[in-house]
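J.: okay, sequence plus prediction incoming.
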Amino acid sequence: MRGTTVLPGTPCSAPRDGEPPVHRLEVRLPDEVPFAVGTFDGIGPMSRAGFPHRHTFYELVHVTAGAGVHVVDLDRHVLRPPHLGVILPGQVHHWEDVRGLDGSVVLFTPEFLVDHPGDRELLRRLGERPWLALDAADHARTGRLIAELSEEYAQGAAGFASVLRSLLHVLLVRTARLPGPAVPDAAPLPGRGHQSRAAGLAEEFARLAARTAHEAPTVRECAERLGVTPGHLAEAVRAVTGRTPAALLREARVCEAQRLLLSTGLSVRQVAARVGFADPAYFCRFFRRETGRSPGDFRKHHDRRAASLEPGDRSA
C-alpha cells in the first residue's frame, strides 16, 4: 500500500500480559492521510489475522469470496459472501478457518472524519449491526464506491484527501440505508445546532467510557474530563441515546470484561482487576446482574480463546 501499512511483520505487543494486541494504522510520512484501502492481499497479512486483536482505527470489509467465520466481540459471522462488515475502534475481532478470502478493506482513523463529523454517529449505529449480507444491487454499488476510493487513493492527486472523505461519507450513508436489524433513531433535539453539539458530546462520552472502563470512573468524573456539568452530560447522552450515562458506563465495563473473558486466558480475578473491581466476588455479582450469568458460565459458553494469548505466551 502506498505510504500506508498496517503493522507489517508482526503485531504490536499486548498492553498487558494476557490482553489482546492493539493494532494501529501506521503512516510512513507525517503528511500522509490516516487512511488506506486495498484488497486483503494488498493491505497485508494483518487484514486477515486469525488471532483476537483490537484496532485504534475503523475498518470496513467488503467480502466478495471465501468461507470461514469472522468473529467480532461475542458474535460469530459465517461467511456467505457478499458481505459488508464494520469493525469499530476497541472491538476485539479475528478471522477463523478462512479459505479463499477475497474482497476489499477500508481503514481510517477517527481523525480522518474531520469533514463529516456526523459520520462518527453513523459508524456507531452501524456497529450495532456490523455484518450485513448484500444483494446483487447493493454488492455492485458498494464495489463501485470502493473501486473509486481505491483509484483516488492510488493516484494521490491534488485534493485527494477531501475526495476520499467525500466518497467515504457516501459509502457510510448508503451502508446505513441497507436493510438489516433495526437501529433506533436518536431522539430529536430542538434545533440542528443543539442536536449536533449533543451528539458530539455523547460521542466523546462513549469513547471516554470505553477507553477508561478499567478505571471505573463516575459520571461526575467523566463530566469533569469533558468540561461539562453532570446534568448537561446526562441531558445530552439521554437525548441522543435514550439512556443514562451511568447505564453506558456499566455497559462499557461489562463489554470490556466480556472481551477479556472471551479472547484471553486471564482468570476471573484478573479480569475483575482489569475492569476496576478490587473484589472479585463483587465483580461476579455485578456481571451476573448485568448479563444474567456468572463470568465462569459466560466463558464456558463462549470458550473460544486463542492459545497464543494465554498469559506468559508471547508467540503471537
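T.: Here it is on my side, so go on.
J.: switch to C-alpha atoms for all contacts and neighbour counts from now on
T.: OK.
J.: now the residue of the chain positioned farthest from its centre: how far from Pro82?
T.: Distance from the C-alpha centroid of the chain, by CA atoms, centre = their mean, peaks at Ala158 (30.6 Å). With distances taken as CA to CA, to the nearest Å, Ala158 is found 33 Å from Pro82.
J.: follow-up on the earlier one: so who does the residue farthest from the centre of the chain touch?
T.: Neighbouring residues of Ala158 by CA atoms under 8 Å, 6 or more residues apart in numbering: there are none.
J.: confirm that it sits in a strand.
T.: No - according to DSSP: H, G, I helix; E, B strand; the rest coil, Ala158 belongs to no strand; its state is coil.
J.: what's the distance between it and Thr4?
T.: 18 Å.
J.: do the same with Ile146
T.: On the measure of CA to CA, Ile146 and Thr4 end up 17 Å apart.
J.: the structure to be compared is supplied as follows:
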Amino acid sequence: MSKAHIPTYDICSLAMEKPASEDILVARFSDYLAAHPDIRFPHRHSFYHLAFFTGGAGSHTIDFERFPVKAGQLYFMIPGQVHSWFFEGKTEGYVVNVSAGFFTAFLQDAEYVERFPFFSGVSTEGVVQLPRQGIAAIVALFEKMLEEQRSAEFYNHDMMRLLMLEMFIQVSRVASKGKTRQDPPHSHVLLRNFRKLVEQHYMQLRLPKDYAALLYVTPNYLNAFCRDMLGKSAGEIIRDRVLLEAKRLLINADMSISAIAYQLSFADNSYFTKFFKKYAGVTPEEFRKNIS
C-alpha cells in the first residue's frame, strides 16, 4: 500500500466474516491485525473506531500525537481522524468499528453518543487508562459483544447497542473520577456546538468573533469560556484545527505545498509556510520529509 496518501476505510472494507455488516464489527485485536496487516500505516475511517488493549507494547499515533501502548488503555476515535500504530510483541485486546448511524435508529437523541467526552475528536481526550480493578468489567462487556455478534438470536444488534452504551457510561465515569468540579450541562452543550462549528467552517472562518456570532455570545465570553473549559482560547482551538488539517494534507506527497495553502484558504504559500513553522516548529517541507 502506498503511503503517499491517507486511505479511508469503511466498515465493509475491513470485514472479517461473511456476510459483512455495514454498521458494526467487533473483533479480538490479534485476529484483526492478522486479517489486516497493512493498516498499521496512517489511515482514516468513515466510522467510529475503538481499540482496547489488554496486553502488548509499542505506540499508537492519532492525528500525529503518539501514545505508548499499555494494558487497560481504551482509544476512542471519531470518523476522519488519522491513526497508525507500531506494536512490539504480541498485542491483545479488542477492536470495535461502528457506524455513526448504528445508534440513531435506537436512540431518540441522535447526538447522544457525541456527548461522551472521549468522542470529542481531540486525540488526548480520546485515550482513557482504566485502573487495574476496572479492566475485568470492560473485558466482560467486549466478550458479550463478541458473543452477540456470533449469535443468530433475535435483537442481537440491539443487545450489542446496550452493551456498548453500558461500556461508554462505565468508561466515562472512570474518566471523570478525580475531577474537582462538575461543569453544568449547558457548558458541555456550548463546547460541543463550538467544536462542531469549527469542524464545519475552519477552512473559511478563522476569527473567534465569527463563531461567537453563530453561538449568540460575545467574543470575550467565548474566549473566557474556552480558557476555563480547555485551557486554550477560542482562537487557539481554531488554529489547532487548521494546523491539524495541514498535517493531514502534507501526508499526500502528490499534493504541492501551494495547493495545500490554497485549499486551506491562505492568501499565499509564504503566509502558509510562516503559519506552519510558527505553530508546528518546522516548515511544511521539513514536516513532510520527517513523516515520509
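T.: Ah, there it is. Keep in mind that this is a model prediction, so the values were computed, not measured.
J.: under the alignment, what does the residue farthest from the centre of the first structure map to in the second structure?
T.: Under the alignment (TM-score structural alignment), Ala158 of the first structure pairs with Phe154 in the second structure.
J.: now Cys284 of the first structure
T.: Under TM-score structural alignment, Cys284 of the first structure pairs with Thr273 in the second structure.
J.: swap in Leu134 of the first structure?
T.: Alignment note: Leu134 of the first structure maps to Leu130 in the second structure; criterion TM-score structural alignment.
J.: contacting residues for its match?
T.: With CA under 8 Å, 6+ apart, Leu130 of the second structure has these contacts: Gly72, Gln73, Leu74, Val171, Val174.
J.: and Tyr262 of the second structure, by the same measure?
T.: Each residue near Tyr262 of the second structure by CA under 8 Å, 6+ apart is listed here: Asp268, Asn269.
J.: apply 10 Å and report the result again.
T.: Tyr262 of the second structure is in contact with Ser256, Asp268, Asn269, Phe272, counting by CA atoms under 10 Å, 6 or more residues apart in numbering.
J.: just Phe266 of the second structure next, same as before
T.: Met203, Gln204, Ser258, Ile260, Phe272, Thr273, Phe275.
J.: before we move on, what about Glu65 of the second structure?
T.: Per CA under 10 Å, 6+ apart, neighbours of Glu65 of the second structure: His83, Ser123, Thr124.
J.: ditto for Pro130 of the first structure
T.: 60, 72, 75, 77, 84-88, 123-124, 180-181.
J.: out of these, which one sits closest to Ile43 of the first structure?
T.: Leu60 (12.5 Å; CA to CA).
J.: chain neighbours aside, what residue packs nearest to the most centrally placed residue in the second structure?
T.: The second structure has Met77 as the residue nearest its centroid, 2.8 Å off, counting by CA atoms, centre = their mean. Of all residues not flanking Met77 of the second structure in the chain, His49 sits nearest, at 5.1 Å (CA to CA, 6 or more residues apart in numbering).
J.: residue in the first structure matching that neighbour?
T.: In the first structure, His49 of the second structure lands on Glu59 (TM-score structural alignment).
J.: helix or strand for its match, just tell me which one.
T.: If you go by DSSP states H and E, Glu59 of the first structure is part of strand 58-72.
J.: how about that strand: buried residues?
T.: Using 16 or more other CA atoms under 10 Å as the test for burial, strand 58-72 of the first structure gives 58-64, 66-72.
J.: mean distance, whichever helix or strand comes after it to its aligned residues in the second structure?
T.: Following strand 58-72 of the first structure in sequence order, the next helix or strand is strand 75-78 (DSSP H and E). Superposing on the second structure and averaging over aligned pairs (mean CA distance after the TM-score superposition for the first structure), strand 75-78 of the first structure comes out at 1.9 Å.
J.: show me where the stretch 1-150 of the first structure has its helices.
T.: With DSSP state H, counting those that start in this stretch as the criterion, the stretch 1-150 of the first structure has helices at 40-43, 119-126, 136-155.
J.: in JSON lines: those, plus distance to Gly103 of the first structure and mean neighbour count.
T.: Shown next, in JSON lines, are the helices of the stretch 1-150 of the first structure (distance: least, CA to CA, whole Å; neighbours: other CA atoms under 10 Å):
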{"stretch": "helix 40-43", "distance to Gly103 of the first structure": "6", "mean neighbour count": "18"}
{"stretch": "helix 119-126", "distance to Gly103 of the first structure": "20", "mean neighbour count": "18"}
{"stretch": "helix 136-155", "distance to Gly103 of the first structure": "9", "mean neighbour count": "16"}
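J.: distance to Arg99 of the first structure added to these, as CSV?
T.: CSV is the format used below for the helices of the stretch 1-150 of the first structure (distance: least, CA to CA, whole Å):
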stretch, distance to Arg99 of the first structure
helix 40-43, 12
helix 119-126, 26
helix 136-155, 20
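J.: nearest to Gln195 of the first structure, of those?
T.: Gln195 of the first structure sits nearest to helix 119-126 of all the helices of the stretch 1-150 of the first structure, at 11.9 Å, using CA to CA.
J.: got the buried residues for stretch 244-261 of the second structure?
T.: Leu244, Glu245, Ala246, Lys247, Arg248, Leu249, Leu250, Ile251, Asn252, Ile257, Ile260, Ala261.
J.: helix/strand/coil for the third one?
T.: Meaning Ala246 of the second structure. Applying three-state DSSP: Ala246 of the second structure is helix.
J.: could you say which helix or strand contains the closest residue to Leu207 of the second structure other than its chain neighbours?
T.: Leaving aside its chain neighbours, Leu207 of the second structure sits nearest to Gly235 (6.5 Å; criterion: CA to CA, 6+ apart). For Gly235 of the second structure, the enclosing helix or strand under DSSP H and E is helix 234-250.
J.: and the next helix or strand past that helix?
T.: helix 257-263.
J.: average gap between that next one and the first structure?
T.: Using mean CA distance after the TM-score superposition for the first structure, the mean distance for helix 257-263 of the second structure is 3.5 Å.
J.: and whichever helix or strand comes after that helix, what's buried?
T.: Using DSSP H and E, the helix or strand that follows helix 257-263 of the second structure in sequence is helix 269-280. Neighbour counts over helix 269-280 of the second structure (16+ other CA under 10 Å) mark Phe272, Thr273, Phe275, Phe276, Lys277 as buried.
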